[in-house]
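Engineer: no FASTA, just this:
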């Protein structure tokens, strides 16, 4: 994307400047500011070189900003305490770049995969999910306008703890049978149930153990948890698709987390990680029995207190990040999956969205094999997205790592007035706490 391309060019300028001016070899990279009021991107390297230069970090940032301001024109550099260089991009630069893209769009043949929305299939969509879907759909429309081959993914985490929480509530606490999942407005019912179960688990840790047992049964395909989770997820998927269709947001394929496991795609990924010696088995300490991706000492993870990431827990279950790495490898066509696809839902305009299935398809569907992968995920997932990029790099796929783009965004927060009107004590949206505005209710209010 334009922002990532520009960020890379600016990083190279800073790197060359430090080499020529101070004879310093340093890995320089752009970071996402915690708030857009601080800039579009920022750099923290003045903090790292202050000891070498025997100057205060802020003075270094100020000096470099002044010396390079003309070179960076029309973009603006601002030093910030304690030693950051914040950069605001010139908006006209992007407008002109779009014009250049227009002139070259006939030459675009790369395939771009855009993954967005990704709502946990356990409750109704809320306005935070709408932000993700609208941003993702905007990116899709932008690239399609430029004649790129764009494939839209909506990843379904149908084996995660959120689904396990609702299965615990319906199957264990309320003793609801499978037929209960056919009720209307199931997504609204489980919205309230999910927050209720979350509170129960918080107050009584014995339910946490039960939730973990349910989660393991879902992953291992043990009944009745397997069928209950499957039907629950499918009902939620349908609710979410219909909600987004109201805004003309559509998808090409719904890859499901269960297929990452059932199709042996994770097994292939696990074998590859071990073969390339990209992961370590912890034999002692608090991570004893876990398979870990070692990231300590890597430049981009120096600010993390515990940079190493567990991919396989000591009980044998795979973490979200492990499955995300497998999924990313498949999206680039590095690993071939043995799962197939079948129609899941037909939109009003006749377009069909497909879901992944553990059974091989008769037809050869052209999903995956992207040249560029854009994941639209909120800013809280920045660390995990960096882990996925680094995992590809450790496996030797530098190009694919470079072409893994995290399009991040800030969270939706309710105003104090609105939160008070709705009886919420918190401003941050949290499905787990039942705090938020359901997407369909919001769309209804706009229509009215």
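Structural biologist: Received, thanks. If you're wondering where the values come from, they're calculated on a predicted model, not measured in any experiment. Residues are numbered from 1 along each chain as shown.
Engineer: hey, let's count contacts and neighbours off CA atoms from now on
Structural biologist: Fine.
Engineer: Is residue 194 part of a helix or strand, or is it coil?
Structural biologist: With DSSP: H, G, I helix; E, B strand; the rest coil as the basis, residue 194 sits in helix.
Engineer: Skipping its backbone neighbours, what lies nearest it in space?
Structural biologist: Distance criterion C-alpha to C-alpha, 6 or more residues apart in numbering; nearest residue to residue 194, sequence neighbours excluded, is residue 166 at 5.7 Å.
Engineer: Name the helix or strand for that neighbour, please.
Structural biologist: Residue 166 belongs to helix 161-167 when assigned by DSSP states H and E.
Engineer: What is that helix packed up against?
Structural biologist: Contact here means 3 or more C-alpha pairs under 8 Å, 6 or more residues apart in numbering; DSSP states H and E; on that basis helix 161-167 packs against helix 186-203, helix 206-220, helix 225-245.
Engineer: With distance to residue 127 and mean neighbour count added, can I get those helices in JSON lines?
Structural biologist: As requested, these are exported to JSON lines (distance: least, C-alpha to C-alpha, whole Å; neighbours: other C-alpha atoms under 10 Å):
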{"stretch": "helix 186-203", "distance to residue 127": "14", "mean neighbour count": "18"}
{"stretch": "helix 206-220", "distance to residue 127": "27", "mean neighbour count": "18"}
{"stretch": "helix 225-245", "distance to residue 127": "11", "mean neighbour count": "20"}
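Engineer: so which of those comes closest to residue 428?
Structural biologist: Distance to residue 428, taken as C-alpha to C-alpha, is lowest for helix 186-203 among these, at 14.6 Å.
Engineer: Tell me what angle that closest one forms with helix 225-245.
Structural biologist: Counting by axes from the mean of the first three to the mean of the last three C-alpha atoms, to 10 degrees, helix 186-203 lies at 120 degrees to helix 225-245.
Engineer: Tell me which stretches of the stretch 1-150 of the chain form strands.
Structural biologist: Counting by DSSP state E, counting those that start in this stretch, the segments of the stretch 1-150 of the chain that form strands are 41-43, 76-80, 84-88, 111-115, 149-153.
Engineer: can I get the ones you listed in a markdown table with distance to residue 337 and mean neighbour count?
Structural biologist: Written out in a markdown table, the entries for the strands of the stretch 1-150 of the chain read as follows (distance: least, C-alpha to C-alpha, whole Å; neighbours: other C-alpha under 10 Å):
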| stretch | distance to residue 337 | mean neighbour count |
| --- | --- | --- |
| strand 41-43 | 37 | 22 |
| strand 76-80 | 46 | 19 |
| strand 84-88 | 42 | 22 |
| strand 111-115 | 16 | 23 |
| strand 149-153 | 16 | 21 |
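Engineer: hold the first one in mind and look at this next one:
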């Protein structure tokens, strides 16, 4: 429990003697002269007790002084504020990161790129968010299992296969995914011009779903190669997975057959007898159908099985989620892909995957409706607890600033500031291209850095830029902004960490230590850091509750800013002996806090730049 929570709970216990339900609020004053924490509870109680708020505050102070609080001074200020000055030497900053809760298994699905071409920066945002959520849950002492879902029976792979069979590209490509990027775009141009019928794609898709034919085996080989490139590329950002789940294995293992049996007992899952959905199996979503362009796609009664017996994508997702929660008797077979990565397979062995207590899906906001349908299906089958534990982390799209689009060779026009990506048109920034551009930008920004440092800063700058925004916000990615050494960037945080480490190394060389250092006489710049670090537990708990990594980014940036202000104002090595010990102790605290945050955000700990 952090200091603010301790103070809040203590005051709640004291004011129980007053009649009326009064909310106890603890705030951190903007001016340190008003204390590290403060409350206006006396003024709230005055309205209930019909007494002077200043007298109530004095009475509360007497009772608070009797408590064993990490406080060195309590001031009462008219008209009735109570200000707390913390005894920072009595604070255990890293005693606990979260409230004590029962450990549970959390299954997190993220990345899940269609295996049809190289990954772009929008895919990278998904992976960065998902991987950071996994790290957050591990820091929260949960058991975490990370899935990457491979849709090898979908339209996108069918399009790429059709492109490989009917088009060519003369553009140089060093990876298979880059070649597929070009022919996929070329194919869609042929569709748009009417020079090739989508019937070709439909035939390929039918072969994929049918299985065990030349096209389906070719599709599996293409998807396997592309997904391997995706996994390798994400690995550069220290993003890993436990399991690759193939859609074909969901179908082959009869997951839907069992899920179908469970849903048939529900009144909201039925076969439509009349109207445009006649012959279709549908699920009622309890959503009002609106007369709009989306009304066909977002029907109040969502089609799961078409009248011709073809399963929709949502059907497979429902079955997959029942498996994730351990609700199906069916299971996959598994085989190792690498030393740490497993994959579902037609042949293999049993493994204890799935059976999650909670499921988190990182999928962009355009998939919000299908996610609601999956949740509704769990409700319909009687799995209320599991439906409540299914969380959709929706995120906004990544677009390019005009400056970045121009740098990367895209055509820009006057008056247009934001440039969207489109895989169909071949407009987008591959992750590999972004890495090369970012490295060059960092070489210019940090000419003194060696190649190993440039590499680390590159991945840190990109990853942090994908995380620092609220997940639901769209990102306008700008290369120049992401590579700044000041401001809210990954590079700024790493420079701050290196600065703290440099001070500690210089102190060690001069045989200086923080032993017996005390925060009792901390000045304002030091108190500001202590106050901020004391709020870590609350910030981390909120990030877990809201599934929002950007809260940790904001906390880290504010800490770095406070430390750099302290560095400018307060000498460490050249200070008096007592100041040396105190400021070295403070620097150790900041370094330890940044290390914890870097581990969660997936940033490198560069001790020297």
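Structural biologist: On my side now, so go ahead. What you are looking at is a predicted structure, and each value in this text was computed from that prediction instead of being measured.
Engineer: TM between them?
Structural biologist: Scored against TM-score structural alignment, normalised by the length of structure 1, the superposed chains reach a TM-score of 0.70; 335 aligned residues with a C-alpha RMSD of 2.6 Å.
Engineer: related to what we said a few turns ago, can you tell which of the helices and strands packed on helix 161-167 of structure 1 is closest to residue 397 of structure 1?
Structural biologist: Proximity to residue 397 of structure 1 (C-alpha to C-alpha) singles out helix 206-220 among those, at 28.8 Å.
Engineer: what angle separates the closest one from helix 225-245?
Structural biologist: Regarding helix 206-220 of structure 1 and helix 225-245, their directions subtend 90 degrees when assessed with the same axes, to 10 degrees.
Engineer: Mind giving me the packing neighbours of helix 206-220 of structure 1?
Structural biologist: Looks like helix 206-220 of structure 1 contacts helix 161-167, helix 186-203, helix 225-245 (3+ C-alpha pairs under 8 Å, 6+ apart).
Engineer: and those helices as a markdown table, adding distance to residue 128 of structure 1?
Structural biologist: As requested, these are exported to a markdown table (distance: least, C-alpha to C-alpha, whole Å):
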| stretch | distance to residue 128 of structure 1 |
| --- | --- |
| helix 161-167 | 17 |
| helix 186-203 | 14 |
| helix 225-245 | 13 |
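Engineer: how about the strands of the stretch 1-150 of structure 1, which one is nearest residue 333 of structure 1?
Structural biologist: Taking C-alpha to C-alpha, strand 111-115 is the member of these nearest to residue 333 of structure 1, at 11.5 Å.
Engineer: ok so, going back, now the helix holding residue 166 of structure 1 on structure 2. Mean distance?
Structural biologist: Average distance, helix 161-167 of structure 1 versus aligned residues of structure 2 after superposition (mean C-alpha distance after the TM-score superposition for structure 1): 0.4 Å.
Engineer: Contacts only, for residue 76 of structure 2.
Structural biologist: Contacts were defined as C-alpha atoms under 8 Å, 6 or more residues apart in numbering; by that measure residue 76 of structure 2 touches 54, 57-58, 61, 82-83.
Engineer: What is the aligned counterpart of it in structure 1?
Structural biologist: Taking TM-score structural alignment as the alignment basis, one finds that residue 76 of structure 2 is matched in structure 1 by no residue at all.
Engineer: what helix or strand does residue 76 of structure 2 sit in?
Structural biologist: Taking DSSP H and E as the definition, one finds residue 76 of structure 2 inside strand 71-77.
Engineer: Next secondary structure after that strand?
Structural biologist: Toward the C-terminal end, the helix or strand that comes next after strand 71-77 of structure 2 (DSSP H and E) is strand 81-86.
Engineer: picking that back up, nearest to residue 119 of structure 1, of the helices and strands packed on helix 161-167 of structure 1?
Structural biologist: Comparing those by their distance to residue 119 of structure 1 (C-alpha to C-alpha), the top pick is helix 225-245, with 7.8 Å.
Engineer: how much does that closest one stray from structure 2?
Structural biologist: Compared with structure 2, helix 225-245 of structure 1 is 0.5 Å away on average (mean C-alpha distance after the TM-score superposition for structure 1).
Engineer: matching residues in structure 2 for that helix?
Structural biologist: The alignment of helix 225-245 of structure 1 onto structure 2 (TM-score structural alignment) covers residues 215-235.
Engineer: By neighbour count, which of the contacts of residue 76 of structure 2 wins?
Structural biologist: Neighbour counts for those, by other C-alpha atoms under 10 Å, peak at residue 57, which reaches 26 neighbours.
Engineer: Could you count how many residues lie near residue 415 of structure 1?
Structural biologist: Going by other C-alpha under 10 Å, the residues that sit close to residue 415 of structure 1 add up to 12.
Engineer: Skipping adjacent residues, who's closest to it in space?
Structural biologist: Taking C-alpha to C-alpha, 6+ apart as the measure, residue 415 of structure 1 lies nearest to residue 427, with 6.5 Å between them; neighbours along the chain are not counted.
Engineer: same check, this time on residue 393 of structure 2
Structural biologist: residue 362 (4.8 Å).
Engineer: Please give me every residue in contact with that neighbour.
Structural biologist: With contact taken as C-alpha under 8 Å, 6+ apart, residue 362 of structure 2 is in contact with 108-111, 126, 129-130, 392-395.
Engineer: at 10 Å what do you get?
Structural biologist: If a contact means C-alpha atoms under 10 Å, 6 or more residues apart in numbering, then residue 362 of structure 2 has 108-112, 125-127, 129-131, 133, 391-395, 471 as its contacts.
Engineer: swap in residue 560 of structure 2?
Structural biologist: Per C-alpha under 10 Å, 6+ apart, neighbours of residue 560 of structure 2: 487-488, 492-497, 500, 529, 554, 566, 590, 594.
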